[in-house]
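> can't give you the sequence, but here's the structure:
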């Protein structure tokens, strides 16, 4: 009888994990802006959820618990990657992480479309810098050379681009039909 009860709770846990996958992936993608990184963090999150399944309390929100685990995995990922400076600054990630649960549907496309729309709205130079640094993983030094400018100028331009993206996403997330 104990085995059947354990199998039942295990199957319920598996169902719970499956039910939050697309929301977690959307949440993580909105936080890191890179599908591959979001997939990696989601995989790590799933491993932690599985290892800590006995910590989940029945009757509480599985989504809230799994999102909290995902947040900590996101922060661990950011810490590991911080030396490369290939990710958005902490303020942007915290803002996006705070905003994401309220604005995400069960599909990832709406948030991804908003992010792509905001990227497209950036001035061409800023868009190329963001794409070069965050998607193509080019260093500030390489970008400075490519754009015939200084490393501090590239850093400042990326700061301004991130700020513009942050404002754009806030605006789009507060507009229901965006």
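Sure thing, it's come through. Quick caveat: nothing in here was measured; it's all calculated off a predicted structure.

> C-alpha from now on. contacts and neighbour counts both.
Fine.

> List the contacts of the residue nearest the centre of the chain.
The residue lying closest to the centre of the chain (CA atoms, centre = their mean) is residue 31, at 2.4 Å. For residue 31, the contacting residues are 93-94, 96-97, by CA atoms under 8 Å, 6 or more residues apart in numbering.

> buried set for the strand or helix carrying it?
Using DSSP states H and E, the element containing residue 31 is helix 2-32. Neighbour counts using 16 or more other CA atoms under 10 Å place 13, 17, 20-32 of helix 2-32 among the buried residues.

> any idea how far the residue nearest to the centre of the chain is from residue 57?
For residue 31, the distance to residue 57 equals 27 Å [CA to CA, to the nearest Å].

> just residue 112 next, same as before
Residue 112 is 32 Å from residue 57, by CA to CA.

> who has more neighbours, these two?
residue 112 (17 against 10; other CA atoms under 10 Å).

> wait, isn't that one in contact with residue 27?
No: counting by CA atoms under 8 Å, residue 112 sits too far from residue 27 to count as a contact (10.4 Å).

> Run the chain-centre distance for the helix or strand where residue 75 lies.
Secondary structure assigned from DSSP H and E places residue 75 in helix 62-81. How far helix 62-81 lies from its chain's middle: 9 Å, per CA atoms, centre = their mean, to the nearest Å.

> then this one, side by side with the first:
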């Protein structure tokens, strides 16, 4: 076996390891977009298959997580266009089935937050999840969403204001101890993904 073959195998092994490290983040993002764990898993699998097939187009040294999120997002919208409709969950019943209620003190706040999040327009929901829930910078989120940084900032700002309105929140002191909810609503810079 030549040194070129060994180098290719090492690159593939490293790429595979890096892909697997991002799977939990991809699944969380897919769940937030779709709401169904089975469909989210299918979307993540499709994303990983496309990434694997296109690994030669990935520029080593760039942000693999952002590249994968872009593939997932594009695949999601392709699937939505094919179906010609979005899944509606206006009453929050579908979202309520996604997970058991946590036992910590902030579980009611989290449940209210999830319901309010589902009521956001898809572009705002996507932006707030990328920035507040997945820990991407505004620049990375703008690249993933293929729009200007100002557009992402505007979407996040409108999403935060709308969430506060939907949840009747006047200040962050009204939230329980849930770090994810506090991160999303206050726009802290620390990554929680």
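Great, that's in hand. Quantities reported herein were computed from a predicted structural model and do not represent experimental measurements.

> The residue nearest to the centre of the first structure matches what in the second structure?
Using TM-score structural alignment to pair residues, one finds that residue 31 of the first structure aligns to residue 33 in the second structure.

> What of residue 153 of the first structure?
That one, residue 153 of the first structure, aligns with nothing by TM-score structural alignment.

> that older thread, show me what counts as buried in the helix holding residue 75 of the first structure.
So for helix 62-81 of the first structure, counting by 16+ other CA under 10 Å, buried means 62-63, 66-67, 69-71, 73-75, 77-78.

> now the helices for the second structure?
Under the criterion DSSP state H, the second structure contains helices at 3-34, 37-53, 64-83, 93-96, 107-118, 122-128, 138-145, 149-166, 179-186.

> which residues sit in contact with the alignment partner in the second structure of residue 69 of the first structure?
Using TM-score structural alignment, the partner of residue 69 of the first structure in the second structure is residue 71. Contact analysis of residue 71 of the second structure by CA under 8 Å, 6+ apart lists 47, 50-51.

> got CSV for those residues, with neighbour count and distance to residue 133 of the second structure too?
Listed next are the contacts of residue 71 of the second structure as CSV, based on neighbours: other CA atoms under 10 Å; distance: CA to CA, whole Å:
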residue, neighbour count, distance to residue 133 of the second structure
47, 23, 20
50, 15, 24
51, 21, 23
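
> out of the residues you listed, who's nearest residue 185 of the second structure?
Nearest to residue 185 of the second structure out of the contacts of residue 71 of the second structure is residue 47 (CA to CA; 28.9 Å).

> The closest one is in contact with residue 74, isn't it?
No: with contact defined as CA under 8 Å, residue 47 of the second structure does not reach residue 74; the gap is 9.2 Å.

> coming back round to it: list the ones among the contacts of residue 71 of the second structure that the first structure also has?
Using both residues aligned by TM-score structural alignment, their matches' CA atoms under 8 Å, the first structure keeps these contacts from these: 47, 50-51.

> so who does residue 188 of the second structure touch?
With CA under 8 Å, 6+ apart, residue 188 of the second structure has these contacts: residue 132.

> again, 10 Å this time
For residue 188 of the second structure, the contacting residues are 131-132, 135, 182, by CA atoms under 10 Å, 6 or more residues apart in numbering.

> Then residue 115 of the first structure?
29-30, 33, 109, 121, 165-166, 168-169, 172.

> gap between the nearest residue to residue 37 of the first structure once chain neighbours are set aside and residue 70 of the first structure?
Leaving aside its sequence neighbours, residue 37 of the first structure sits nearest to residue 29 (CA to CA, 6 or more residues apart in numbering; 7.8 Å). Separation of residue 29 of the first structure from residue 70 of the first structure (CA to CA): 11 Å.

> Identify the contacts common to the two.
With CA under 10 Å, 6+ apart as the test, residue 29 of the first structure and residue 70 both reach 41-42.

> rewinding a little: any residues in contact with both of residue 112 and residue 27 of the first structure?
With CA under 10 Å, 6+ apart, residue 112 of the first structure and residue 27 have common neighbours residue 33.

> mean shift between the helix holding residue 31 of the first structure and the second structure?
Following superposition, helix 2-32 of the first structure is found to deviate from the second structure by 0.7 Å on average (mean CA distance after the TM-score superposition for the first structure).

> before we move on, what about stretch 40-48 of the first structure?
Mean deviation of stretch 40-48 of the first structure relative to the second structure after superposition (mean CA distance after the TM-score superposition for the first structure): 0.9 Å.

> Where in the second structure does that stretch fall?
So stretch 40-48 of the first structure sits over residues 42-50 in the second structure, by TM-score structural alignment.
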